[in-house]
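Engineer: one predicted model, sequence on top.
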Amino acid sequence: MRQSTVRIATVILLTCLFSRIVYGQTVLTISGEVTKPFSLQAADLKAMPHAEVVAKDKDGKNHTYAGVPLAELLKQAGTTTGAELRGKNLSKVVIVKATDGYEVVFALPEIDPEFTTRIILLADSVDGNPLAQGVGPYRIVVPDEKKPARWVRDVKAIEIRFASK
């Protein structure tokens, strides 16, 4: 009985390791009210132009985060931006989802460079180091907010929707 339990545990462990090797790249999806929904592998995000922001984290200290501006990701997905962001398009929201089910909402104009000078970042590093496990591999960083409640850890998906349906 005990030997079969060990075998089952070994098979499960090897399956997990194999799937981590083969499928281990983190995928980020962008979908919803966009013209070009897509998924990105870790290598795709790493190859994109990065920006840096300095922001105060929960520890009360300033840290330098690097990553891809959220506005750039939305632009690549064909999200309504710039001059098109008027009328009913102003009611679009961006929902950022974490692997643990946590979700936050941004109004699309909060992200669009024609409406704001603030850069909301999909960060992949902090102070020159990769994000810690459980925080990354991707984290939304929102500079200048009093509370980092919308700093989503372990981001897996970004969805654009109209606020009301």
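Structural biologist: Done, it's in. Numbers count the residues shown, from 1 in each chain.
Engineer: all contacts plus neighbour counts: C-alpha atoms, from now on.
Structural biologist: Noted.
Engineer: and the helices in this protein, which stretches?
Structural biologist: Remark: helices assigned in the chain by DSSP state H are 2-23, 42-47, 70-76.
Engineer: most tightly packed of the ones you listed?
Structural biologist: Burial of the helices of the chain is given as mean neighbour count (mean count of other CA atoms under 10 Å); helix 70-76 ranks first at a mean of 19.
Engineer: how far does it sit from the chain's center?
Structural biologist: 11 Å (CA atoms, centre = their mean, to the nearest Å).
Engineer: quick one: which of the helices of the chain is nearest residue 29?
Structural biologist: helix 70-76 (10.3 Å; CA to CA).
Engineer: if we can go back for a sec, ok, which of the helices of the chain comes nearest residue 141?
Structural biologist: Short answer: helix 70-76, nearest of the helices of the chain by CA to CA, at 9.5 Å.
Engineer: need the contact partners of the closest one.
Structural biologist: Helix 70-76 is contacted from outside by 30, 36, 81, 111, 112, 113, 119, 120, 121, 122, using CA atoms under 8 Å, 6 or more residues apart in numbering.
Engineer: let's bring in a second model and compare:
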Amino acid sequence: MNMSNCMGMMHGAMDHGNAAPIPPGVLRVAFGDKSTDWTAAQLAAMPQTTVTVNNEHTKATETYTGVPLMDLLTQLGVPAVPHGKDMLLYLVAVGSDGYEAVYAVAEVNPSLHDATVIVADTENGKPLTADGPLKLIDTREKRPARWVRNLAAIHVLSGE
């Protein structure tokens, strides 16, 4: 399959014309025919993880706290321990500004990868503001190109 076909398929999968608009400050996570909207308060009530990362853009050490992404994905039926075709799952994280980043689900799964990927709502102990209320953080990225500010949606898809 050539890359232009792949991108067209991904764009089509992302085009949820029938989906309701995502309210500000809400994270929508979708997998198959399941979709859940989490408010900031609901996310804050979930078990939290704190990570410290070196941000190559700001040249600073930053500490973020939030929900492990895999915790959200398993609530929608993404296998906690993937086998076979589950290894073809990937996700597209989308910011409210339209920025998108792609991860193999294996990259965010602690049973397969030693990175910690969280949906952060605080930085250095304070609520996120400049980057929107939610931000996707990956501790193994050398540069934060796949960190998604203003995180609004995560779509789990199959590469099959």
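Structural biologist: That came in fine, so what should we check first? Being a predicted model, the structure only gives us computed values, none of them experimental.
Engineer: overlay them and tell me the TM-score.
Structural biologist: Scored against TM-score structural alignment, normalised by the length of the second structure, the superposed chains reach a TM-score of 0.80; 138 aligned residues with a CA RMSD of 1.7 Å.
Engineer: list only buried entries from the contacts of helix 70-76 of the first structure.
Structural biologist: Among the contacts of helix 70-76 of the first structure, those classed as buried by 16 or more other CA atoms under 10 Å are 30, 81, 111, 112, 119, 120, 121, 122.
Engineer: show me where the second structure has its strands.
Structural biologist: 27-31, 34-38, 49-55, 60-68, 89-95, 100-104, 117-123, 126-127, 135-138, 151-158 (DSSP state E).
Engineer: which of the ones you listed sits closest to residue 4 of the second structure?
Structural biologist: The nearest among the strands of the second structure, by CA to CA, is strand 100-104 at 15.8 Å.
Engineer: list the buried residues for that closest one?
Structural biologist: For strand 100-104 of the second structure, burial by neighbour count (16+ other CA under 10 Å) applies to 100, 101, 104.
Engineer: can you check stretch 26-36 of the first structure too?
Structural biologist: Neighbour-count burial for stretch 26-36 of the first structure flags 26, 27, 28, 29, 30, 31, 32, 33, 34 (criterion: 16+ other CA under 10 Å).
Engineer: what's the answer for stretch 136-151 of the first structure, then?
Structural biologist: Within stretch 136-151 of the first structure, judged by 16+ other CA under 10 Å, the buried ones are 136, 137, 138, 139, 140, 141, 142, 143, 148, 150, 151.
Engineer: need the residues you listed in TSV (columns: distance to residue 129 of the first structure).
Structural biologist: Compiled in TSV, these are given as follows (distance: CA to CA, whole Å):
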residue	distance to residue 129 of the first structure
136	11
137	11
138	12
139	13
140	16
141	15
142	19
143	19
148	20
150	22
151	18
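Engineer: which residues does the closest residue to residue 36 of the first structure other than its chain neighbours contact?
Structural biologist: Distances taken as CA to CA, 6 or more residues apart in numbering place residue 77 nearest to residue 36 of the first structure, at 4.7 Å, with adjacent residues excluded. Going by CA under 8 Å, 6+ apart, residue 77 of the first structure touches 30, 31, 34, 35, 36, 37, 38.
Engineer: closest one to residue 128 of the first structure out of the residues you listed, please.
Structural biologist: Nearest to residue 128 of the first structure, judged by CA to CA, of the contacts of residue 77 of the first structure is residue 30 at 26.1 Å.
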